[in-house]
Structure formats: structure tokens, C-alpha cells
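Participant: Everything below, folded, please.
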Amino acid sequence: MTKKLAVRTAVVVLGLGAVIGSAPAFALTSSTAGSTAYTSTTSATDDTMNVSDTSADSRAAYGQYKRQANAGTTLNLWNKSGSGTTVSASDGSRIFTIRACRQEQWDSDTCAGWVA
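Facilitator: Next up is the predicted model:
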């Protein structure tokens, strides 16, 4: 084996090892009229929940989500800051399902389906 081929082989093997050995980070996104909820990875063991208000309609946007640390509990992150704003929350565990919601004034709230 030539020196050049050996170097290429080593680079490929090291690159594959880095990809296979790293923890996967999957961002979740959910949207409904007036609200977008999404996750961002803070670290290998922590995700941040984000909720953006996407409509100037005088209704609050919020996201519902579940974390691995308390999988049986549905958490809510409210954004009452107005159109064009985003609020975020992180508490030290991974998020495995989310959905975006919008508060309705005289009816049941509008929520997208759960995304995992």
C-alpha cells in the first residue's frame, strides 16, 4: 500500500469513527397558524425548547413538549411577548416530542400534531 493510500484510508476511518461515535442531534419543529415550536441542542444531554410567535393576532403562542427527565409530564412554554419574538427554555434533559399551539380567545386552543 502506498503512503498516500494509507493516509486516505486513515482519514476515512477516523471520519467514520467520529460520526458513528457521536450522539445524534435531531432538531424537532412544529408549526400551526401563529406559532412555531422547535428544539435546538444545547449539549449531548440537553435540548432547548423555543417558541416563536409568528402572527400579529393578539393571541399568545406556546409549545407543548416532553423531556426524558420527566417523560410522563407535558410541559408548556408560553410566548406572550408578541409577534416576531421567541422565548426559550432549557432544564438539563433531552426533548423527545413537541407541538406548537396558539391560544384562542373564545374557543379551544389550536395545536399542531405531536412531532417526535
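Participant: contacts, neighbours, all on C-alpha from now
Facilitator: Noted.
Participant: any idea which element the residue nearest the centre of the chain lies in?
Facilitator: With distances taken as Cα atoms, centre = their mean, T39 lies nearest the centre of the chain, 1.4 Å away. Per DSSP states H and E, T39 falls inside strand 35-43.
Participant: here's the other one to compare against:
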Amino acid sequence: MRRFKTIAAVMLAAGIAVPTSSAMALSVTGGGVTATSPWNGDSGVISVYDGSDDGDPGKAEYYRQASAGTLRTLWNQSGYGTRVISATGSKVIKFRACDDNDWATDDCSKWVAP
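Facilitator: Purely as a prediction, here's the structure:
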């Protein structure tokens, strides 16, 4: 019985000591542009990848926890095949990806919450 208690105590300590992350990255695509958050394990960072070779920029529209009523936009104007990453801030709570279309409606993904 003593051995069982020792094993149980070691397993419990190992479970507490091993860091876990509930911040699973979520990606959405709108018109060839992909937005991902959390980025690199940071729930306060979002990225935009322009996978649409149409000459138009891509963007992520998003909301942060500390300013839930403020729509923010992260633009990727660097061109096809590039990624831009936001500065860190409070947790991104809702976002979508959009491919900007000059003189037409943008192609956007649905809104998602990471």
C-alpha cells in the first residue's frame, strides 16, 4: 500500500509540474487569406497569411478581451506568400480572415472564437 501511495504522489506531482496549454491555435480562411490565433502559443497575438495571388492585401479583423467593443484590423500588404504578426496584447476573443477586393465585397471567413 505504501508503494501505491508513493507512485500516486509522484504521478500527481508530475501532472502538476508539466505545463499544459489550453491555447490551441485556430485558423480560418477567407478568399485565400488565413488568420491564425493564438499565434506561437500567445493568446494575445494573431497572424495573417496572404495565400491569394491576386495583388490585393489580406487582413484579419478581430476583437481583444480588454476592448471587446473595438474592431481591430491587422493588414498584410506585403504580398502573396507572406505573413504578418500582430503585437502582443490582451487575448484575441473573436476573429475572421478577409481577402480585400478593390471595388467589390471582401471575401471573408466566418467569425470564430479561439
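Participant: so what number do they get for TM-score?
Facilitator: Scored by TM-score structural alignment, normalised by the length of structure 2, the superposition of the two chains gives a TM-score of 0.83; 111 aligned residues with a Cα RMSD of 2.1 Å.
Participant: My guess is the residue nearest to the centre of structure 1 contacts S52. True?
Facilitator: No. Using Cα atoms under 8 Å, T39 of structure 1 is not in contact with S52; the gap is 11.3 Å.
Participant: residue range for stretch 66-83 of structure 1 in structure 2?
Facilitator: Mapping stretch 66-83 of structure 1 onto structure 2 (TM-score structural alignment) gives residues 63-80.
Participant: Give me the buried stretch members for the matching stretch, please.
Facilitator: Residues of stretch 63-80 of structure 2 classed as buried: 63-64, 74-77, 79-80 (neighbour count, 16 or more other Cα atoms under 10 Å).
Participant: repeat for stretch 108-116 of structure 1
Facilitator: Here stretch 108-116 of structure 1 shows 110-112 as buried, counting by 16+ other Cα under 10 Å.
Participant: Is it possible to get a markdown table of these that adds secondary structure and distance to A71 of structure 1?
Facilitator: Output for those, formatted as a markdown table (DSSP: H, G, I helix; E, B strand; the rest coil; distance: Cα to Cα, whole Å):
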| residue | secondary structure | distance to A71 of structure 1 |
| --- | --- | --- |
| T110 | strand | 23 |
| C111 | strand | 20 |
| A112 | coil | 20 |
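Participant: From the residues you listed, pick the one nearest V7 of structure 1.
Facilitator: Nearest to V7 of structure 1 out of those is A112 (Cα to Cα; 50.1 Å).
Participant: In structure 2, what residue corresponds to that closest one?
Facilitator: Checking TM-score structural alignment: A112 of structure 1 goes with S109.
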